[in-house]
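J.: Have a look; sequence and predicted model below, questions after that.
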Amino acid sequence: MKNELSVRVADWQKDNAELRRIREAVFINEQSVPPELEWDSDDQEATHFLACTGDYPIGTARLLADGHIGRVAVLKDWRGSGIGAMLMKAAIEKAEQAGLTRQYLTAQVHATAFYERLGFRVVSEEFLEAGIPHVDMVRHSN
């Protein structure tokens, strides 16, 4: 039986171990982002999201109060299953509920097409962040 995929708002304190496990697996272990760049003070204030298959968390994202969406991470075995889009849609919906008609993010260049499908547009030249090529992207809600 296939487990249901779902996304929920996470609690930074209560869900901390799962949020950290996913981000460490993707950003620190897979992409070699230094831990001191991965963890920041924004985590305390952000709205976090957890994507799960059944009860097992497999993806995360966060939304800052200014409409910045970031730390979008899906465990390797689950990529291509629609989880990333589910996380992004949850973050966009939460931003819009908060009256944030402009959402923005810093995307890894290889992922720009994914974000474009969600309505984001590239608004910068390519630049390196943690040694990985990125671009800034913006989305405006209707």
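T.: Structure received.

J.: Every contact and neighbour count from this point should use C-alpha atoms.
T.: Will do.

J.: excluding its backbone neighbours, what's nearest the most centrally placed residue in the chain?
T.: Geometric centre of the chain, nearest residue: residue 72, 1.9 Å, by Cα atoms, centre = their mean. Computed as Cα to Cα, 6 or more residues apart in numbering, the closest residue to residue 72 that is not its neighbour in sequence is residue 61, at 4.2 Å.

J.: for comparison:
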Amino acid sequence: MTSIRISRPDDGERAIEIWRHAIDATHHFLTPEDRQAIDAMVCDFLPQVPLWLAVDANDYPLAFMFIDNGHMDALFVDSAYRGMGIGAMLVRHGLALHPSMTTDVNEQNLQASDFYEKMGFKRTGCSALDGQGRPYPLIHLKYGSF
């Protein structure tokens, strides 16, 4: 049985591990240098913010989501647990809290953009660069009608 809870301070290391597993499985487009630089930022950031965690029956985190002011900044599922509906469960939880939730997805991550569109998100625009000014185009998405 999977449930959702807010993160605790001792979840930071596992959140970073989830992020690394997910990135290694889905973000092959990152250069090694960018992957390393982003990893350093994530290690500083993730343990400091409140995350929604999907946990198993033993309270072991399988995935996480970070929402800031109705914008889902992060959704990552450990690669060992992909395809089990855990990401969709977290997104539904986020939508219950923020019915007009927005998110961004890397254009090169076709699996993610397909996932969000199947969940009911619509494209609202795009950017040539990611949030840190790197050459990884973003697709901007919003849930529901607008």
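T.: Thanks, I have it. Just so it is clear, the model here is predicted, and its values are computed rather than measured.

J.: Can you pull the TM-score for these?
T.: Taking TM-score structural alignment, normalised by the length of structure 1 as the basis, the two superposed chains have a TM-score of 0.73; 130 aligned residues with a Cα RMSD of 2.7 Å.

J.: that older thread, contacting residues for the residue nearest to residue 72 of structure 1?
T.: 48, 49, 50, 69, 70, 71, 72, 73, 87, 88, 91 (Cα atoms under 8 Å, 6 or more residues apart in numbering).

J.: What is the equivalent residue in structure 2 for it?
T.: The alignment partner of residue 61 of structure 1 in structure 2, by TM-score structural alignment, is residue 65.

J.: Ok, residue 24 of structure 1 next?
T.: For residue 24 of structure 1, the aligned residue in structure 2 is residue 20 (criterion: TM-score structural alignment).

J.: What separation is there between that match and residue 141 of structure 2?
T.: Distance of residue 20 of structure 2 to residue 141 of structure 2, given as Cα to Cα, to the nearest Å: 24 Å.

J.: Between those two, which is the more surrounded one?
T.: Applying other Cα atoms under 10 Å to residue 20 of structure 2 and residue 141 shows that residue 141 carries more neighbours, namely 23 against 18.

J.: aligned partner of that one in structure 1?
T.: By TM-score structural alignment, residue 141 of structure 2 lines up with residue 137.

J.: still on that earlier bit, the residue nearest to the centre of structure 1 maps to what in structure 2?
T.: By TM-score structural alignment, residue 72 of structure 1 lines up with residue 75 in structure 2.

J.: Residue 105 of structure 2 is in what secondary structure piece?
T.: Per DSSP states H and E, residue 105 of structure 2 falls inside strand 102-106.

J.: List the buried residues in the helix or strand harbouring the match of residue 61 of structure 1.
T.: Applying DSSP H and E as the criterion places residue 65 of structure 2 in strand 61-68. Buried residues in strand 61-68 of structure 2, counted by 16 or more other Cα atoms under 10 Å: 61, 62, 63, 64, 65, 66, 67.

J.: Fine by me, thanks again.
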